[in-house]
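Asker: Any chance you could fold what I've pasted below:
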Amino acid sequence: YLGLAALLLVLVIPGAMMLGFAREDSIVVQAILGRMTRFHVMVAAANAMIVVAALLVLRAVREWRAAGALEVPAWARWGRKLHVGAVALSCSGMLAVFAFFKLLGLNLPAHAEAGDPIPASCLAQPGSDRRAPGDCRTPLDAQLSARLQQILDTARADPAARYPGAILHIETPQGSWSGVSGVANIAAGSAIDPAAKFRCGSILKPFISTVILQLVEEGRLSLDDRLADLLPPEVTRLFRHSGQITVWMLLNHTSGIGEWVDQLDRPAILRNSRDKVWSELEFLQIAARRGANFAPGSQWLYNNTEFNLLGMIIERRTGLSWRENVRRRVITRLGLRNTVLPEPGTRTMPGSSISGYAEYDGAVTEVSDLDPSMAGAAGGHALVSNAQDLATFLQALLAGTLFEKPESLAAMLATVDTGVPFRSRYGLGIGRYELPDGGYAWGHTGGTAGYSSIVLHLPEHQVTLAAVISMEQGAEGMAFLAPALRAVVGAEQVR
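Answerer: The predicted model follows:
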């Protein structure tokens, strides 16, 4: 009977695991994914212990039978075959799980904490390749690497570039490159780690929109659902057109809802309130005082309030915070080990990082410790990542890895005209950046106190770029972007 139990266990456990992975949208499965390596070891050890125990019992049964002390059922004669089969099924079951991942093109997260050190084999000097832990890519050739480093240094040396430090990471079919320029911290004069973390600002928006579209796939939400039907009256009554505003409008910035960012006294917050813990409702109340910008669906205007509302919708539909949803559904799923969402009140930057600075009161001041609740699901200081992880995220997103249905990615990439140069079209939480020759790039920018960042992917060339400067100056402050892309794609299409 113990032998049969062993056989059932080695069949049921891997089978149940595979069934769970087939439904990766399951919240329970997402919680398991981050500990898969340890879980596999535990299952294999349990299988081995059961099979060995059964073997010992059946050996004792045979000895008792030989001594005439016990009559053994006929099926016990199959003991040896039973054990061989149990061991084979145990091994094949574990291999099947890994094969299942590979066939779907999924990444099995390694069992490591965010901020784990990069293995010695992956270490490189600033200006050379350095991928995320455990994923070393072929470096670009020396001539192109030197040219990219020169571009980065020249841009930072310009008097108009007041930022203390910059990181640029580029991935191409020929290889990848990470370069730095400047210092990580002015006071310490410390060198910048090419894999240093930073606050990502509105690059959080495509993470949020990904979760929303996953909920649509699960049938928990529709893009046509109205705001008034999704959130409680104390929220929806703040916005006059809540009965007309859809989830789709919130995602592509066409709702017309008022903005809260430009109504804050930012120097006063940086001077006196960096430790303040903000709630999503506070942002909504500030936005409501401004009133609507235009009728829902009639125009486009970039807006942070919409993503605060989307964060609240995620929480209402799942019973978990938007942070926990992003962790389980995106960060853990892709194995982004250098990407974290600190809880409100956790102001210390995790692991190796680059400090962010702001100019106010006639001085340049470090503002990295602004509470991560500032801006909430709209971005701000909420998301902490590095350039390599952001590139991995955008590549996976555009490959459809995070969705079960191709229609979800198609919906995300359905754009509206913005009328804004460079980012001339916008999808569901993602921008389409038109290039002068007719080419384009997908991605998002991120501006927050102390940082300006960007992540882009050029489908035509399969080139991905992620960059940050340690002062909020917008994408226009990154004068190295266009020449770096020109150097990589070998064309004058990027200006």
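
Asker: switch to C-alpha atoms for all contacts and neighbour counts from now on
Answerer: Will do.

Asker: Please name the nearest non-neighbouring residue to the most centrally placed residue in the chain.
Answerer: Note on the chain: the residue nearest the mean C-alpha position is residue 331, at 4.4 Å, using C-alpha atoms, centre = their mean. Nearest non-adjacent residue to residue 331, counting by C-alpha to C-alpha, 6 or more residues apart in numbering: residue 339, 6.8 Å away.

Asker: For the one you found, give its distance to residue 86.
Answerer: Note on residue 339: its distance to residue 86, by C-alpha to C-alpha, to the nearest Å, is 40 Å.

Asker: Tell me the helices and strands packed up against the top helix by length along the chain.
Answerer: Assignment by DSSP state H gives helix 36-66 as the longest helix of the chain. Judged by 3 or more C-alpha pairs under 8 Å, 6 or more residues apart in numbering; DSSP states H and E, the packing partners of helix 36-66 are helix 2-22, helix 79-104.

Asker: list the contacts for residue 256?
Answerer: Shown in contact with residue 256 (C-alpha atoms under 8 Å, 6 or more residues apart in numbering): 292-301.

Asker: any idea how far it lies from residue 300?
Answerer: Distance, residue 256 to residue 300, by C-alpha to C-alpha: 8 Å.

Asker: now do residue 365
Answerer: 34 Å.

Asker: can you check residue 283 too?
Answerer: Residue 283 is 20 Å from residue 300, where distance means C-alpha to C-alpha.

Asker: on that earlier part again, burial measure for the residue nearest to residue 331, as a count.
Answerer: For residue 339, the neighbour count with other C-alpha atoms under 10 Å is 24.

Asker: Second input sequence below; structure requested for side-by-side comparison:
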Amino acid sequence: MYKPSSRRSRLLACGLATMIAVGTLTAPVAASASSATTADFDDGVQKSLDGLIGEEFPGALASVRDADGRVTRYTAGVGDLETREEVPADGRVRIGSNTKTFVATVVLQLAGEGKIELDGPVEKYLPGLVRGEAGDGRKITVRQLLQHTSGLPNYTRYMHQDFFKIQHRYVEARDMIDVALRHKASFKPGKGWEYSNTGYLLLGLVVQKVTGRPIAEEVTRRVIDRAGLRDTYWPGVGDQTVKGPHPRGYTVRKPGGEFVDITTMDPSWGGAAGQLIGTPDDLNTFFLTLLDGKLLKPAQLAEMKKTVKAPGFPEGWRYGLGVVKMKLSCGDTAWGHGGDIDGYETRDAATTDGRAAAVAVTALPGGEAGALKVIKVVDDAVCGAR
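Answerer: Presented below is the predicted three-dimensional model:
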């Protein structure tokens, strides 16, 4: 949901977007170097990150990997407005809709194992669940759920507009799916494109039906552990905290109002559409590992990269199966996703030659301009990391 017309509809939004082999990562270094070229690049990234801090974003953190495998971390602003503590380098944040790429990876793995048919109907896995004006599971395919071409109503559009009233409420995936199914479909399956978190909640249930295990467990076992992501995890039932070093996440009660700490919240409403917690380093590692073919077989990775136009996204961006193809300002192509959730926004991008950048800010932008500022930092970092 890149379109900024509705704050609630933008939650878990898609935006910009591993290391080559687990266990062979280049150790992160400080934002300084001996060569003038590298020093200039680091200064540029730091200056861009500093430029994000102000009325829209209290804090920011980033991780950049260049084509030679050098990893550099950056921070800006403050990590806690009350204590004025610094932003922890590579701190954990809620990564929102980046979760979708993890879920899509599991679905494609299962497709490669012959357990899920991408062009098979949702009805095959969840009989009788999707019916009515919202859509028909007999006519919607798994691929369409992955690619946002199902036409299913987006449940976050219909959530309570005052998030503070549901901040600590636990919900099941079916609760949110039922919210969506009370509304009309946006279009007939395969006849349009519209970002829908509902499809990914259904994919979580498809995985559970096929494997007999919850989506959180499958994502952890099949993706997080295999990619060696040490700081990424799926919050358990009732877990409202962000574990380990992390900057506080903020929101406002009304446009132009003061920041309110919203770090502690129940993310269950995000589920398979956006519940994960991770770090910029881990996001880079995940996307580079994915692009390098370490998580998917060649046939399934090729399916993931089949894209369609994504109206409302920045020019040159297209959507695949849980991943975004981006045209960078320098002419290069990158892959990633990104995500928004109350308290945090993340943007990320990775290239097939080993470059990657992930930026997190500790509040959602108030409009399109703020979101584009974060995207530009990522774009500049990836383009300059050659």
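
Asker: that older thread, what residue in the second structure is paired with the residue nearest to residue 331 of the first structure?
Answerer: Aligned counterpart of residue 339 of the first structure in the second structure: residue 232 (TM-score structural alignment).

Asker: ok, that match touching residue 275?
Answerer: No: using C-alpha atoms under 8 Å, residue 232 of the second structure is not in contact with residue 275, being 10.9 Å away.

Asker: re the thing from before, which of the contacts of residue 256 of the first structure count as buried?
Answerer: The neighbour count (16 or more other C-alpha atoms under 10 Å) marks 292, 294, 296-297, 299-301 as buried among the contacts of residue 256 of the first structure.

Asker: how about residue 192 of the first structure, secondary structure?
Answerer: Residue 192 of the first structure falls in the coil class when you classify it by DSSP: H, G, I helix; E, B strand; the rest coil.

Asker: same question, residue 251 of the second structure
Answerer: strand.

Asker: My guess is residue 479 of the first structure contacts residue 155. True?
Answerer: Yes: assessed by C-alpha under 8 Å, residue 479 of the first structure is found in contact with residue 155 at 5.7 Å.

Asker: what does residue 126 of the second structure align to in the first structure?
Answerer: In the first structure, residue 126 of the second structure lines up with residue 231, judged by TM-score structural alignment.

Asker: gap between the nearest residue to its match once chain neighbours are set aside and residue 245 of the first structure?
Answerer: Excluding its sequence neighbours, the residue lying closest to residue 231 of the first structure (C-alpha to C-alpha, 6+ apart) is residue 313, at 6.7 Å. Look at residue 313 of the first structure and residue 245 of the first structure: by C-alpha to C-alpha, they are 13 Å apart.

Asker: Report whether the residue nearest to the centre of the first structure is found in a strand, as I expect.
Answerer: No: assessed with three-state DSSP, residue 331 of the first structure is helix; it does not lie in a strand.

Asker: so which strand or helix has the residue mapped onto residue 188 of the first structure from the second structure?
Answerer: Aligning on TM-score structural alignment places residue 188 of the first structure opposite residue 83 in the second structure. Under the criterion of DSSP states H and E, residue 83 of the second structure resides outside all helices and strands.

Asker: give the contact list for residue 83 of the second structure.
Answerer: Residue 83 of the second structure neighbours (C-alpha under 8 Å, 6+ apart): none.

Asker: ok, the equivalent of residue 265 of the first structure over in the second structure to residue 334 of the second structure distance?
Answerer: In the second structure, the residue paired with residue 265 of the first structure according to TM-score structural alignment is residue 160. The gap separating residue 160 of the second structure from residue 334 of the second structure is 35 Å, by C-alpha to C-alpha.

Asker: Settle it for me: which of these two has more neighbours?
Answerer: Comparing residue 160 of the second structure with residue 334 by other C-alpha under 10 Å, the one with more neighbours is residue 334, at 24 against 11.

Asker: Could you find the closest non-adjacent residue to that one?
Answerer: Residue 334 of the second structure sits nearest to residue 351 (C-alpha to C-alpha, 6+ apart), 4.7 Å away.

Asker: now residue 140 of the first structure
Answerer: Residue nearest to residue 140 of the first structure in three dimensions, not counting chain neighbours: residue 175, with 4.8 Å by C-alpha to C-alpha, 6+ apart.

Asker: was I right about that neighbour contacting residue 145?
Answerer: No: counting by C-alpha under 8 Å, residue 145 is not a contact partner of residue 175 of the first structure; they are 10.4 Å apart.
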